[in-house]
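Q: Quick check, what structure comes out for this input:
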Amino acid sequence: MKATKLMTTATVGALLFGMSAAAHSANWRYAHEEFEGDVQDVFATAFKEYIEENSDHTLQVYRFGELGESDDIMEQTQAGILQFVNQSPGFTGALIPEAQIFFVPYLLPTDEETVIEFFNTSVAINEMFPELYAEQGLELLKMYPEGEMIVTLDEPFTTPEELRGKNIRIMTNPLLSATYQAFGASPTPLPWGEVYGGLQTGILQGQENPIFWIESGGLYEVSPHLVYTGHGWFTTAMMANQNFFDGLSEDEQQLVRDASEHAYEIIIDHISGLAEESLAKIQEASDEVTVTRLTEEQIEAFRARAPQVEEEFIEMTGERGRELIEQFHADLEAVRADD
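A: Predicted structure coming up:
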């Protein structure tokens, strides 16, 4: 497991030093949730390079653990300590309940081409979500997909019944908890820093993540049975502190938007083939790993439980959640109609 350096008082103190007139600072700060070379880091690096090549600003990128866990970096962004943050809806869901829509199982397709077209054209993502984030003091710059979600367990499974009694680690997200309850498991919300140890000691029997993160974090070492359930894609969002963004000149705001678009194009190219490469690395590194790809018939047993999760999402989010679900379905229909 990769070593991580958690946030210290000295680190935060250094960030706070000289924060007056942050909007005009020549050194901007950006934190994300992943390791060096992972998808969010590739996005952040592309964003940084564009900013620095097209302005006098510099950008400092902080990776997982350098400033704490996901909740810590969001708090620092809202406080104006950080100018930019990359955080998945799995953690943002407590702040923006509607963001949990990405954890309604079998809502999104799993084939890469359709997923990317959906993100490019979705009214829900490109028009509705920015308003929801703005209500929390955040300028949503880009949402993007990282990879299909894979479940790892202490033994292979093909039915919901085989998940009964299994403690599955999930992000601290109420709807994700509802998903795994529907699947028959015992969802266990934990921050990322506790996952490897929990799997290693047997406190956890499984977890879910995109395959590149399973490889990067070494999760296959302690949870070697990979199961492709087809239930969704991992999605993340890159955003700015709203006050900081509003304080920028029009030219600087456009610079930030252009850098976000540039990074998005880089990441869409980067994730193409990434899942296959990551799985190959895992299989080369361990002969204990097994791979189970559920058949359509086996998937149907899990998909049949999805409507109750969608209903719970609407109960959590009210009319706005209902409108968002309806728009998601309309956006997906439009993508499929163009195929």
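
Q: from here on, contacts and neighbour counts on C-alpha atoms
A: OK.

Q: in the longest helix seen in the chain, what counts as buried?
A: Scanning the chain for the helix with the most residues, using DSSP state H, yields helix 306-338. Buried residues in helix 306-338, counted by 16 or more other CA atoms under 10 Å: 306-307, 309-310, 312-314, 316-317, 321-322, 324-325, 327-328, 331-332, 335.

Q: do the same with stretch 156-164
A: Applying 16+ other CA under 10 Å to stretch 156-164 flags Pro156, Phe157, Thr158, Thr159, Pro160, Leu163 as buried.

Q: just curious, which of those is nearest to Ala10?
A: For the buried residues of stretch 156-164, the residue nearest Ala10 by CA to CA is Leu163; the value is 43.8 Å.

Q: and the gap between the closest residue to the closest one other than its chain neighbours and Phe157?
A: Distances taken as CA to CA, 6 or more residues apart in numbering place Ala185 nearest to Leu163, at 4.9 Å, with adjacent residues excluded. Computed as CA to CA, to the nearest Å, the Ala185 to Phe157 distance reads 12 Å.

Q: what do you get for Ala285?
A: Relative to Phe157, Ala285 is positioned 22 Å away (CA to CA).

Q: For the longest strand anywhere in the chain, which helices and strands make contact with it?
A: The residue-count maximum for a strand in the chain (DSSP state E) belongs to strand 138-153. Contacting strand 138-153 under the criterion 3 or more CA pairs under 8 Å, 6 or more residues apart in numbering; DSSP states H and E are the following elements: helix 112-121, helix 129-134, strand 206-210, helix 211-216, strand 225-228, strand 233-241, helix 242-246, helix 250-271.

Q: One more, so I can put them side by side:
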Amino acid sequence: MSLFNKITLAAAALLLASSPALAQKTMRLAHLNPDSPFESHSGAMAAVFKNLVETGTNGSVKVQLFANGQLGKDNEVIQQVRDGIVESTISSAGGIAQHYKMVGVFDMPFAFPNIAVADKVMDKDSDFGKKFSADLQAKTGLKVLGLLDSGGFFAISNSKRPIKTAADMNGLRIRTMTLPTHETTVKSLGGQPTPLPWAEVYTSLQTGVADGQMNPIPIIAFAKFDEVQKFLSITNHVITPYIWTMNQKFYDGLTADEKRVVDNAAEVAVGAGRGISRIIEASTEKGLPKLGKKMTINAIPPAELKKFAAVAQPAVRKVIEEQLGAEGVSMLNAMLADIDKASK
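A: Below you'll find the model as predicted:
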């Protein structure tokens, strides 16, 4: 373990130790985003889950919330959950990828035709969701509590020019998560992928380390990227998951009734997370109307997006084949089959 990771782990342990005295069954739930249920989907999920679990178990299970990445970087907190230091976390695909590379299958560009289909497929109880969750659990030991989108389809913002055709991507330094599939998508379209941790994105955009970034509208809004970006192009090129996991040993230590409450609460909380993302996207206070006050927004016509897809899809499929092998191709094909079924 590196010195940095040791320091981060020690800081997390100190923060946890300084919390109020823990009940016999206390579930510490961490996530990256603001704690307000009206600012982010993970904030909404955490708030709803805490309320339902604590009331449903009559206080026998307490839920402590750690928002805004208080306990460390995404991948570090996932490791803490695996190690039993933290009980649960709601994680981005970028964090999960460092523990479970198969998450990259979600990154096939333009695979999901609309948000309704994404809701059906990107769910732990869908045909594909069951296969994906079981494989993740088998390889990491983590129990999957929830699977949903990270806030909607990705759009691309930048400080240089509107993106109307693939040629407009040429030379743009676009921040991505540390996902080979995302990096390949940007590179295939002529951009320069610039992988950066979430905590550094705003400053990097502000200082010009990166020209732009790609994220769902709710994340662009609460991160205040409209303060450091001039143009927003609605590409809808990818939709990535947020994956909610729990330490299996902690879950196994719950009573049957407590497990039922936790499972039901997680299901309802995921629904709340989906809903708040759609509300934020549409709201004048936090969504596209708000971003439009400072940014020039353009939507790319479907005919032009087909040209984007024709370039990006083969490149990303090749990465999946090379890095995830036959198992990855099988997982990708299972997802595409479920998308096709949900689209009918």
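
Q: Show me what the residue nearest to Leu163 of the first structure lines up with in the second structure.
A: In the second structure, the residue paired with Ala185 of the first structure according to TM-score structural alignment is Gly191.

Q: Distance check, that match against His237 of the second structure.
A: Going from Gly191 of the second structure to His237 of the second structure by CA to CA gives 14 Å.

Q: and what of Ala334 of the second structure?
A: Separation of Ala334 of the second structure from His237 of the second structure (CA to CA) stands at 20 Å.

Q: Now which residue in the first structure aligns to Arg278 of the second structure?
A: Aligned by TM-score structural alignment, Arg278 of the second structure pairs with Ser272 of the first structure.

Q: what's the nearest residue to its match if we skip its chain neighbours?
A: Closest residue to Ser272 of the first structure apart from its sequence neighbours, by CA to CA, 6+ apart: Glu112 at 7.8 Å.

Q: That neighbour: neighbouring residues, count only.
A: When neighbours are defined as other CA atoms under 10 Å, Glu112 of the first structure has 18 of them.

Q: which one in the second structure is aligned with it?
A: Mapped onto the second structure by TM-score structural alignment, Glu112 of the first structure lines up with Ile115.

Q: Doesn't Gly197 of the first structure belong to a strand?
A: No: under DSSP: H, G, I helix; E, B strand; the rest coil, Gly197 of the first structure sits outside any strand and is assigned helix.

Q: Map it across to the second structure for me.
A: In the second structure, the residue paired with Gly197 of the first structure is Thr203, using TM-score structural alignment.

Q: burial count for that match?
A: Thr203 of the second structure, neighbours per other CA under 10 Å, totals 13.

Q: looking at the helices and strands packed on strand 138-153 of the first structure, which is closest to Phe43 of the first structure?
A: Nearest to Phe43 of the first structure, of all those, is helix 250-271, at 5.1 Å by CA to CA.

Q: Tell me roughly how far that closest one lies from the second structure on average.
A: Compared with the second structure after fitting, helix 250-271 of the first structure has a mean deviation of 1.9 Å; criterion: mean CA distance after the TM-score superposition for the first structure.

Q: what about stretch 290-306 of the second structure, start to end distance?
A: This stretch, stretch 290-306 of the second structure, spans 29 Å end to end (CA to CA).

Q: got it, and stretch 28-35 of the second structure?
A: 14 Å.

Q: shared neighbours of Ala185 and Phe157 of the first structure, anything?
A: Common contacts of Ala185 of the first structure and Phe157 (CA atoms under 8 Å, 6 or more residues apart in numbering): Leu163.

Q: which residues touch the residue nearest to Glu117 of the first structure when sequence neighbours are not counted?
A: Among residues not flanking Glu117 of the first structure along the chain, Val335 sits closest, at 6.7 Å (CA to CA, 6+ apart). The neighbours of Val335 of the first structure, taking CA under 8 Å, 6+ apart as the test, are Thr114, Glu117, Phe118, Thr121.

Q: Count the neighbours of the second one for me.
A: Spelled out, that is Glu117 of the first structure. Other residues near Glu117 of the first structure come to 16 when the count uses other CA under 10 Å.

Q: quick one: it from Ser272 of the first structure, how far?
A: Going from Glu117 of the first structure to Ser272 of the first structure by CA to CA gives 13 Å.
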